[in-house]
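Participant: Sequence isn't available, so here's the structure alone:
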């Protein structure tokens, strides 16, 4: 009797996992948002899909960002010669990417923005 309970619990878990994965692939994602902060320019892009949306050109000089992508999405900031994936959270934009950058949303992984720690003395 005990063996049946374990097996049944395993079947329920597998079925729930399969339906969650199917729903995630077929349905819309939680919305994502990225904001570039400058002075005085501010650009915010909100999206509901991680499909490659092409590049969005921005106008202005931006020094920082706030990025809130849903799981499985990434935001890429690029200039004419290079690109970088924005981390999730808040961060600074390197000088090479500050003037009129392009934004691109697509599938991919996003790491959290750095956490600074201090060592005990």
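Facilitator: That came through, no problem. Computed from a predicted structure; not experimentally measured.

Participant: okay, CA-based contacts and neighbour counts for the rest of this
Facilitator: Will do.

Participant: which element follows the helix or strand harbouring residue 5 toward the C-terminus?
Facilitator: Using DSSP states H and E, residue 5 maps to helix 2-26. Using DSSP H and E, the helix or strand that follows helix 2-26 towards the C-terminus is strand 32-38.

Participant: The structure to be compared is supplied as follows:
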């Protein structure tokens, strides 16, 4: 399945620091992965309209039942406002029923480093997993 490449909904202010979130989701079943994948475009569209969103990308490995997300935000509050808004709020609660594992990591970077790449996100997620 193709990835949804990085897009920049709202350009950050020059010299700003942005708040980054990377996540990894693994579903229990292939059916769960298909359900997750079918919801993903709507959530990406929601992020692209969200106040304070500076970037978003999705890496979908449906047959492996694994998904990575990468997003950049004006600040932590902008990310939290998005996470509590619909349809993300309902979709994430529904996805919990078919999720095997999820992991999240957060950091800040200068806005000049956008767009972000997958290597750093994967490294940070792997470090987080090893910390358990």
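Facilitator: Thanks, I have the structure now. If you're wondering where the values come from, they're calculated on a predicted model, not measured in any experiment.

Participant: TM-score them against each other, please.
Facilitator: TM-score of the superposed chains, computed with TM-score structural alignment, normalised by the length of the first structure, equals 0.26; 56 aligned residues with a C-alpha RMSD of 5.0 Å.

Participant: buried stuff in the helix holding residue 5 of the first structure?
Facilitator: Using 16 or more other C-alpha atoms under 10 Å as the test for burial, helix 2-26 of the first structure gives no buried residues.

Participant: Over to stretch 33-45 of the second structure?
Facilitator: 33, 35, 36, 37, 39, 40, 43, 44.

Participant: Which ones among the residues you listed lie within helices?
Facilitator: Residues of those located in helices (DSSP state H): 33, 35, 36, 37, 39, 40, 43, 44.

Participant: could the residues you listed be laid out in CSV, adding distance to residue 102 of the second structure?
Facilitator: CSV is the format used below for those (distance: C-alpha to C-alpha, whole Å):
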residue, distance to residue 102 of the second structure
33, 13
35, 16
36, 13
37, 15
39, 16
40, 15
43, 17
44, 18
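
Participant: Run through who's touching the helix holding residue 5 of the first structure.
Facilitator: By C-alpha atoms under 8 Å, 6 or more residues apart in numbering, the list of residues contacting helix 2-26 of the first structure from outside is empty.

Participant: ok so, going back, which one of the buried residues of stretch 33-45 of the second structure is nearest residue 80 of the second structure?
Facilitator: residue 43 (14.3 Å; C-alpha to C-alpha).

Participant: what separates the nearest residue to the closest one once chain neighbours are set aside from residue 61 of the second structure, distance-wise?
Facilitator: The shortest distance from residue 43 of the second structure to any non-neighbouring residue, by C-alpha to C-alpha, 6 or more residues apart in numbering, is to residue 88 (6.1 Å). Distance from residue 88 of the second structure to residue 61 of the second structure, counting by C-alpha to C-alpha, to the nearest Å: 20 Å.
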